[in-house]
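> Sequence first, predicted coordinates after that:
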Amino acid sequence: MVADRFAQFADGEQVLTVSELMTLVSSGAAAESGAEWVLHAGQGTERPDWDALEAARAAAGGLRIRFAGPAPLASRPVPPSAVHKNRAENVLLADLSNLSRTHCVAALRVHRNNELILDHTARHVSGMVVIEAMRQICIAQFETAYRRDLPSYDYVGVWRRMNVTFGGFLFALPATVVCEIADADLSTETNLRFRVATSVRQYDDVVASAEIEYSMVRQERIDRLERNKAARAVRTQLAGLLEP
């Protein structure tokens, strides 16, 4: 079962959208065969979907249904602050686990209203989701494994290089995001440098991998730099418009 947002991926037989499954359950069609239904949680499904499905099953009667593995409501989304996002629907990670200070893994979690999928019409999930998931796990690893040992500054990620290789398509099914720090320069607390290897994996396939170099820089330093560069950009634009 996948969110309606991923209707292009749903084939109406083995993969159903939330709406398609609700129609089958509510109409009683799903119970006609007398078989047990085993549901696998795809991307974009949330607790209200599963609650509504259970209510429809109870009302229709005659349908045996169970989940294959934990339902989505059991996952633990990463807090938005841990990936430097403002809105929970834009967080792409859940069940983050720090295997060591330099190695972490997380489940991919694509909310149906994520900003990067709202205008994507293909069967696969947008490649921008893959890249953003790898970016987010870099930040999450910093916030969960390094942040507590540093002064109470606010930090922001500055991306210096990202070498991405795509190995296949990502579909609206469970996937894993992995990050391993290959090198870290922590000599300057206001500008921490990292070189990492990241990947997104779906079952036995490496959907994409990336070598990323980035810095976690003190927020006030970036604010000052952005303010100065923004002012310069405005002055340059206005000067060009005022030329005779």
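Received the coordinates, thanks.
> hey, let's count contacts and neighbours off CA atoms from now on
Will do.
> Regarding the protein, what is its longest helix?
For the chain, the helix with the greatest residue count under DSSP state H is helix 219-241.
> Next, the buried residues of that helix.
Using 16 or more other C-alpha atoms under 10 Å as the test for burial, helix 219-241 gives Q219.
> counting contacts, what elements does that helix pack onto?
Counting contacts by 3 or more C-alpha pairs under 8 Å, 6 or more residues apart in numbering; DSSP states H and E, helix 219-241 packs against strand 155-166.
> also this one, for the comparison:
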Amino acid sequence: MADNVIQVVVVGDRFEGFCCRANVYTVSAFVSAARSGDFTSPDQSFEVVIGQGVTTYETELIEHTLVRFSCSTVCVMRHPQSKLVPRHLVHKCDPSNVLIANLERVGSASFQAVLRIHNNNELLIDHQTGQHVQGMVIVEATRQNVPGCLRKIPDTADASALLPRD
């Protein structure tokens, strides 16, 4: 691989507004560019980072396209693995509406999770501008964190550690 590596971020088509930044593509635009030979330069290497809104199916499409159009010799795929919180814990029937992943306990009363937004999330249907994450998405992710965190506490005695103190 060449020394000069360009990082390219691929986001779901619904997040098209993010593509005003350099080296950010929607899935459709990236696949089209790869098919046109934009990622085959022997003097250039690319690191493809999978961003918000890209489904497993689309990730496989990207990987297949890179191989089929001889881009895989200069492209490295990087997509953070995210393990969704089980949908019954966050009270969601459709897994595309689960907003948190990789929930883990990092201290006696501290937790962390990754925000994961599916391209077909119910909160994006008529509100997605692509320029930012809406406040209602953050509020819903926070709401989903509460039952998820409480399930990580083995008994109610430990749950008191999450309550504010006077």
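Everything's here; your move. Just so it is clear, the model here is predicted, and its values are computed rather than measured.
> Can you calculate the TM-score here?
In this superposition the chains share a TM-score of 0.80, using TM-score structural alignment, normalised by the length of structure 2; 153 aligned residues with a C-alpha RMSD of 2.5 Å.
> returning to that earlier point: and the longest helix of structure 1, which stretch of structure 2?
Alignment note (TM-score structural alignment): helix 219-241 of structure 1 is unmatched in structure 2.
> Strand 155-166 and that helix, what's the angle between them?
Helix 219-241 of structure 1 and strand 155-166 are oriented at 70 degrees to each other (axes from the mean of the first three to the mean of the last three C-alpha atoms, to 10 degrees).
> Please compute how far helix 219-241 of structure 1 lies from its chain's middle.
Offset of helix 219-241 of structure 1 from its chain centre (C-alpha atoms, centre = their mean, to the nearest Å): 31 Å.
> Quick one: map F18 of structure 2 onto structure 1.
Aligned counterpart of F18 of structure 2 in structure 1: F9 (TM-score structural alignment).
> Enumerate every residue touching the residue lying closest to its match once chain neighbours are set aside.
Distances taken as C-alpha to C-alpha, 6 or more residues apart in numbering put R123 closest to F9 of structure 1, at 4.5 Å, once the chain neighbours are dropped. The contact partners of R123 of structure 1, taken as C-alpha atoms under 8 Å, 6 or more residues apart in numbering, are 6-9, 171.
> For the most centrally placed residue in structure 2, which residues are in contact?
Computing the C-alpha centroid of structure 2 and ranking residues by C-alpha atoms, centre = their mean puts Q52 first, at 3.6 Å. Q52 of structure 2 makes contact with 11-12, 15, 116-119 under the criterion C-alpha under 8 Å, 6+ apart.
> List only those of the residues you listed flagged as buried.
Among the contacts of Q52 of structure 2, those classed as buried by 16+ other C-alpha under 10 Å are 11-12, 15, 116-119.
> Next, give me the two most distant ones among the residues you listed.
Farthest pair in the buried ones among the contacts of Q52 of structure 2 (C-alpha to C-alpha) is F15 and R116. Separation: 13.1 Å.
> Common neighbours of these two, please.
52-53.
> picking up where we left off before, specify the local secondary structure of the match of F18 of structure 2.
Look at F9 of structure 1: counting by DSSP: H, G, I helix; E, B strand; the rest coil, its state is coil.
> and it, how far is that from V2 of structure 1?
The spacing between F9 of structure 1 and V2 of structure 1, counted by C-alpha to C-alpha, to the nearest Å, is 9 Å.
> Then S100 of structure 1?
Applying C-alpha to C-alpha, the value for S100 of structure 1 to V2 of structure 1 is 33 Å.
> still on that earlier bit, SS state for the residue nearest to F9 of structure 1?
Classified using three-state DSSP, R123 of structure 1 is coil.
> separation between it and R5 of structure 1?
The gap separating R123 of structure 1 from R5 of structure 1 is 10 Å, by C-alpha to C-alpha.
> Would you map the helices across structure 2?
Secondary structure of structure 2, counting by DSSP H: helices at 27-35, 56-68, 135-151, 156-159.
> Let me see the residues that make contact with the first one.
When contacts are defined by C-alpha under 8 Å, 6+ apart, helix 27-35 of structure 2 is touched by residues 10-13, 39-40, 54, 58, 62, 65-66, 69, 71.
> For ChimeraX, write the select line for the buried members of those.
Selection of buried members from the contacts of helix 27-35 of structure 2 for ChimeraX, criterion 16+ other C-alpha under 10 Å:
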select :10,11,12,13,39,40,54,58,62,65,66,71
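> mind giving me CSV with the contacts of helix 27-35 of structure 2 and columns for distance to S32 of structure 2?
Formatted as CSV, the contacts of helix 27-35 of structure 2 follow (distance: C-alpha to C-alpha, whole Å):
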residue, distance to S32 of structure 2
V10, 12
V11, 14
G12, 14
D13, 13
F39, 11
T40, 13
V54, 16
E58, 13
I62, 10
T65, 9
L66, 11
F69, 11
C71, 12
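> ok, of the contacts of helix 27-35 of structure 2, which one's closest to G148 of structure 2?
V54 (23.4 Å).
> what about the counterpart of the closest one in structure 1, distance to A52 of structure 1?
Superposed on structure 1 with TM-score structural alignment, V54 of structure 2 falls opposite T45. Computed with C-alpha to C-alpha, the distance linking T45 of structure 1 and A52 of structure 1 is 11 Å.
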